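Trainee: Sequence and predicted structure below; questions after.
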Amino acid sequence: MPVKRLRKARGGRSLIGLSLAALSGMFVAAGIVAGGCGARTPLDVGPPQPPCFVDSDCPGHKNLCEPVYCDLAAGAEAGAPRNGGLCVDLPPIVCDDNDPCTDDACVPKTGQCTYEVATRDNDGDGFRGPRPGTLPGDPNACGDDCDDKSELAYPGGTEVCDGVDNDCNGVVDDGATYIPLLNEPIRLSGDIAPAGPGGLAWSGTSYAAAYTGTVSGFSMRLNMLAPTGVPLGPEAPIVFQNGDNAGGPIVWVGDRYGIAWQDRRSGDYEVYFTLLDESGAKVLPDTRLSFAEGFSINVSLGWTGGEFIVAWQDEREGLFDLYAQRLSIDGAPIGGNVKLTQAFNVGNEAPQMAPGLSSIGVAWAPGDALQHFIQFQVFNQDLTPRSPAVSLTQGTSDSVYPTIAWNQDRYVVAWFDKTANPKAIYGAVVDEDGNILVEPKALTNPGSFRSRYPSIKALGDRVLLVYADDRDQNDGYELYALMLDGNLNPSGTEQRVTFGKKDSIYPIATFGPDGNVGILFRDDREGQQHVFFTRLGCIVP
């Protein structure tokens, strides 16, 4: 439209400076005349649309999955300027190949449809794992691998003693028992005492052992171990930043490790996560997960089959509460921190969690300096609550150190009690909806002595319990192993695992090669607190 100059009125004023009153009178007079003639109400055509000349003038034109175009003819009909049109929405692109086992999506940049297989073969055995929340082999599971972390487990496999469910019948190493293999455990930690275990995982070729030592403060170390437990090289730091760092729960997911820890590089303890390759090399920068004031500590880590889940206790609101964070297989946070609990009077502490079929079970120990009790709750894998919290103890004693495992179709929770009679390891079984299937009961019989620090490994139809006990009065605690049936009753002979003087405590057990069970633990036999490794051997009937 050409630009017109303003004409000057006499006296040097522009026409725009005419009396507002005069102009108002003109409008009023026009209204009276129109009203007197019975004029029709003006049409409400809405605000004029901005004219367009090409498609790229239209809002949202870059999203080709919701296409728009500039209709020049429509612009003229709708009263737009002669040299402009109107933006018109076209039907959106709908991508659907009628295959329930693909994730269908439209790429906004190109407007093209993609159809990606919805499940993964993380372990490379040719069998895909099921969709989250489905059982392997179900019609809508789109995968039938019962353990996509191990290439040794797949439908039709031959069951051998190797710590995995080779034939996918729901039972690991059918009928096997476990006996100690090493007369003397292997010390892993160097001159970094006091040291303590953090996490242990088996990749199929080697163990990754994470632990914390003392080097001008707390510092995590990683040691890669041969199948026999012999270190493949010197221990190495995991974190290369100043500030205390500790923890180290670690999981193997078929082609990489995930590891999480608490870290004080920014002042308060915060939660961090990273990925390691099979050799233990870091492949992702440290990813900070918590940012609130106060300490974020006592980290737990799990793998759902498609995502990592990190849980911890956090004092951002005063009393400790539990928080969690989802991460993709590539270590990218999904959404923000999710608050899992609400503290009342006492803090919620010591979270341990395990992913189930379509859920996540979380056990923790609310309490104060004198008493704790064990609570358990089931969450969906998006971290929304699935069941109410249930109390597994009455709060009249000091129940602490919960641990948890998913066992085929239910959760097994174990803990120890410092003041009950007996001072034993206790356990219970809970289903995915929070219903107690096996009521809490003592799992060990220490007599007048004490059982502490349980670690449990699920075998489908039974559970392996590894724990510390001072009944032999060997100048401290020793490690023991006990098989339990599905109802948590002892099954088989209890095995003593360590025999050195002083304490052997804090065991962390994981399945290794040939059905062996690797155990990482703290041992004081050398007069200092160091981290050691030992093994249990698998014996088939």
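Mentor: Done, it's in.

Trainee: going forward, measure contacts and count neighbours with C-alpha atoms only.
Mentor: Fine.

Trainee: OK, contacts around the most centrally placed residue in the chain?
Mentor: The residue lying closest to the centre of the chain (CA atoms, centre = their mean) is residue 309, at 0.6 Å. Counting by CA atoms under 8 Å, 6 or more residues apart in numbering, residue 309 makes contact with 301-303, 324-327.

Trainee: what's the burial count for the closest residue to it other than its chain neighbours?
Mentor: Leaving aside its chain neighbours, residue 309 sits nearest to residue 326 (4.8 Å; criterion: CA to CA, 6 or more residues apart in numbering). By the measure other CA atoms under 10 Å, the count of residues near residue 326 is 25.

Trainee: wait, what's in contact with residue 326?
Mentor: Each residue near residue 326 by CA under 8 Å, 6+ apart is listed here: 307-310, 333-337, 382.

Trainee: Secondary structure element holding it?
Mentor: Per DSSP states H and E, residue 326 falls inside strand 321-327.

Trainee: next one: that strand to chain centre, how far?
Mentor: 7 Å (CA atoms, centre = their mean, to the nearest Å).

Trainee: Repeat that for stretch 290-307.
Mentor: The answer for stretch 290-307 is 7 Å, by CA atoms, centre = their mean.

Trainee: Can you mark which positions in it are buried?
Mentor: 290, 294-307 (16 or more other CA atoms under 10 Å).

Trainee: among the residues you listed, which two are most distant?
Mentor: With distances taken as CA to CA, the most widely separated pair in the buried residues of stretch 290-307 is 294 and 305, at 31.7 Å.

Trainee: separation between the closest residue to residue 117 other than its chain neighbours and residue 113?
Mentor: Excluding the flanking residues, the one nearest residue 117 by CA to CA, 6+ apart is residue 102, at 4.4 Å. Counting by CA to CA, to the nearest Å, the gap from residue 102 to residue 113 is 12 Å.

Trainee: With residue 413 instead?
Mentor: 46 Å.

Trainee: Just want to know which of the two has more residues nearby.
Mentor: Neighbour totals were compared for residue 413 and residue 113, and residue 413 leads with 29 against 17 (other CA under 10 Å).

Trainee: which ones are touching the more buried one?
Mentor: With CA under 8 Å, 6+ apart, residue 413 has these contacts: 363, 402-405, 427-430.

Trainee: Quick check: residue 422 touching residue 441?
Mentor: No - counting by CA atoms under 8 Å, residue 422 does not reach residue 441; the two are 10.6 Å apart.

Trainee: let's bring in a second model and compare:
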Amino acid sequence: MRQAMRARLAGLWRGVLFGVLVSACGPDPGLPGPEQVARGEEAATVEAARARQEPLPEPRPTAVLGPKVAYGGGKYLVVWTDVRDGRIYGARMKPDGTLLDPEGLRLNTHPEHLFASNPNVAYDGEDFVVVWDSGEGVDGVRLEPDGAAPGPVFKVITSGEVAGDVGLACSRKVCLVAFAADSDEGSDIGALRIGPDGRRLDESVIFLSSATVTGEPAVAWNGKEFLVVWTDSHGGVDTPDIYGNRVKEDGTVLGQSFPIGAAPGMQRTPAVTWTGRRFLVVWGDMRGSDWDIFGARVRSDGKVDDPAGIPISTAPGDQRFPGVAHHNWKSLVVWDDTRAGPHRIWGARVEEDGDVRDPDGFAISGGAYANEFRPAVAYGSNQFLVPYAASSVAEEPFTPNFILGRRVKHDTQVLDAPALVFTRSTSAPPPAPTVQ
């Protein structure tokens, strides 16, 4: 099983999920290695550079695939998988676009863990919580919005049967971490709660689905319970659907898993947010000849208001890998779009009643790179931040890559031209790891 898991992790580094190759790009042998400096010294160096008005470190393509993002404590935290030591990095940003960690924060301080990947981030009202696939289970760390260094790495679960995307959402008391756990029959969706100190609160895994091939979990909190959504093969291994289940803050599972997006073809890579009245779940949908973006509203009692799905973007080409965030009466849905050929980031606003405010979508990324892909989105300080991956390489694979970002106002005005750059370094990283 462990050998099979290593093979699966190798596939993740190549961007293979459920046997489908996704966007990534090959290592650049000309990139120099990471700066080895204690975080306290690095913070002092950055502040001194600011005082001298020195330029920011050079942009470097150090990331693997796309980012995740959360807002809290007056700041955004963008996290990603990196080719530098530790593999899990992040950078805080003020709402005005000021980057607080120009060379990135190494969040995984474990001396090894070559396979660390797929980070996710949430805010619990006091701290950012970051979790990731360690290659041997799921690890995590806490970071104060004003902190110069992350806290110690904690273990969520140690298991060779856990790998892939990690879902995460937090209340003010607990965070719920969701993951796919392999078994001889397939994969289950499991979850564990962690407390404010990173301590695991559940003796055993909370299982949310039956033993079918499942993965790609995402989680949202509505003030009373969590909704966990995932890709599920109830509809067939080659034609998966989107399923979900609800979990109370005390870990109680509220009934059986239920379909949210079930249609002909494939439904994959869900994302979810709470709108104040309902959950909005969005996903990549291939009920037609190309990938599109669909969504559905789910009530707190688990009733799905849109069982046929809401078509959010059905433009030519593929629209995949959506992210979603909400404020007031509308959600901003963002996705990876190839309507014009290269990968670009597009978005659309979805209102509380399910109406799509921008049926044709609007462009978010600037097109400065050959491919701009795999976005995330968070709301904070009267705007949305949309970080995404970008590569100057025209053909797949395109890793390592940059992490860029642009802020989007409520009226779809896109700020930051050129885009904000989160992957910067004064020294070049080693090439992306190879897995035997």
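Mentor: The structure has been received and is ready for your questions. Values in this document were obtained by computation on a predicted structure and should not be read as measured data.

Trainee: Looks like the residue nearest to residue 117 of the first structure contacts residue 114 (just checking).
Mentor: No - at 9.2 Å, residue 102 of the first structure and residue 114 do not qualify as touching, with contact defined as CA under 8 Å.

Trainee: For stretch 51-65 of the second structure, buried residues please.
Mentor: So, applying 16+ other CA under 10 Å, buried residues of stretch 51-65 of the second structure: 59-65.

Trainee: Just tell me what residue 197 of the first structure corresponds to in the second structure.
Mentor: Residue pairing (TM-score structural alignment): residue 197 of the first structure is matched to residue 66 of the second structure.

Trainee: neighbours around its match, how many?
Mentor: Neighbour tally, residue 66 of the second structure, other CA under 10 Å: 26.

Trainee: Mind checking what secondary structure it has?
Mentor: strand (DSSP: H, G, I helix; E, B strand; the rest coil).

Trainee: list the contacts for it?
Mentor: By CA under 8 Å, 6+ apart, the neighbours of residue 66 of the second structure are 80-81, 373-376, 388-389, 403.

Trainee: go on, residue 141 of the second structure?
Mentor: By CA under 8 Å, 6+ apart, residue 141 of the second structure lies in contact with 107-108, 129-131, 150-154, 198.

Trainee: Residue 47 of the second structure: which of these is nearest?
Mentor: Checking those against residue 47 of the second structure by CA to CA gives residue 150 as the nearest, at 17.8 Å.

Trainee: quick one: the closest one is in a strand?
Mentor: No - using three-state DSSP, the assignment for residue 150 of the second structure is coil, not a strand.

Trainee: Where in the second structure does the strand holding residue 326 of the first structure align, residue-wise?
Mentor: Strand 321-327 of the first structure covers residues 188-194 of the second structure once aligned (TM-score structural alignment).

Trainee: swap in stretch 106-119 of the first structure?
Mentor: Residue span in the second structure matched to stretch 106-119 of the first structure, by TM-score structural alignment: none.

Trainee: repeat for stretch 27-47 of the first structure
Mentor: Under TM-score structural alignment, there's no match for stretch 27-47 of the first structure.

Trainee: Not counting sequence-adjacent ones, nearest residue to residue 261 of the second structure?
Mentor: Nearest non-adjacent residue to residue 261 of the second structure, counting by CA to CA, 6+ apart: residue 242, 4.7 Å away.

Trainee: which ones are touching the one you found?
Mentor: So residue 242 of the second structure contacts 229-232, 259-262, 267-268, 270, 283 (CA under 8 Å, 6+ apart).

Trainee: Also residue 300 of the first structure?
Mentor: Taking CA under 8 Å, 6+ apart as the test, what residue 300 of the first structure contacts is 249, 260, 310-312, 351-353.

Trainee: how many neighbours does residue 382 of the second structure have?
Mentor: Other residues near residue 382 of the second structure come to 10 when the count uses other CA under 10 Å.

Trainee: ditto for the one 3 residues further on
Mentor: Per other CA under 10 Å, the neighbour tally for residue 385 of the second structure reads 27.

Trainee: In terms of helices and strands, where is it?
Mentor: Per DSSP H and E: strand 383-391 holds residue 385 of the second structure.

Trainee: Onto which residues of the first structure does that strand map?
Mentor: Against the first structure, strand 383-391 of the second structure falls on residues 516-524 (TM-score structural alignment).

Trainee: For that stretch, what is the distance to the chain centroid?
Mentor: 25 Å.

Trainee: same question, stretch 190-209 of the second structure
Mentor: Averaging C-alpha positions (CA atoms, centre = their mean) puts stretch 190-209 of the second structure 20 Å from its chain's average.

Trainee: Show me what counts as buried in that stretch.
Mentor: 190-196, 198, 200, 206-209.

Trainee: likewise stretch 392-402 of the first structure?
Mentor: 392-393, 397-402.

Trainee: Tell me where the stretch 101-250 of the first structure has strands.
Mentor: For the stretch 101-250 of the first structure, the strands defined by DSSP state E, counting those that start in this stretch cover 102-107, 112-117, 177-180, 186-187, 196-202, 207-214, 218-225, 236-237, 245-252.

Trainee: Just put these in JSON lines and tack on distance to residue 466 of the first structure.
Mentor: Output for these, formatted as JSON lines (distance: least, CA to CA, whole Å):
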{"stretch": "strand 102-107", "distance to residue 466 of the first structure": "42"}
{"stretch": "strand 112-117", "distance to residue 466 of the first structure": "40"}
{"stretch": "strand 177-180", "distance to residue 466 of the first structure": "11"}
{"stretch": "strand 186-187", "distance to residue 466 of the first structure": "18"}
{"stretch": "strand 196-202", "distance to residue 466 of the first structure": "14"}
{"stretch": "strand 207-214", "distance to residue 466 of the first structure": "17"}
{"stretch": "strand 218-225", "distance to residue 466 of the first structure": "21"}
{"stretch": "strand 236-237", "distance to residue 466 of the first structure": "28"}
{"stretch": "strand 245-252", "distance to residue 466 of the first structure": "17"}
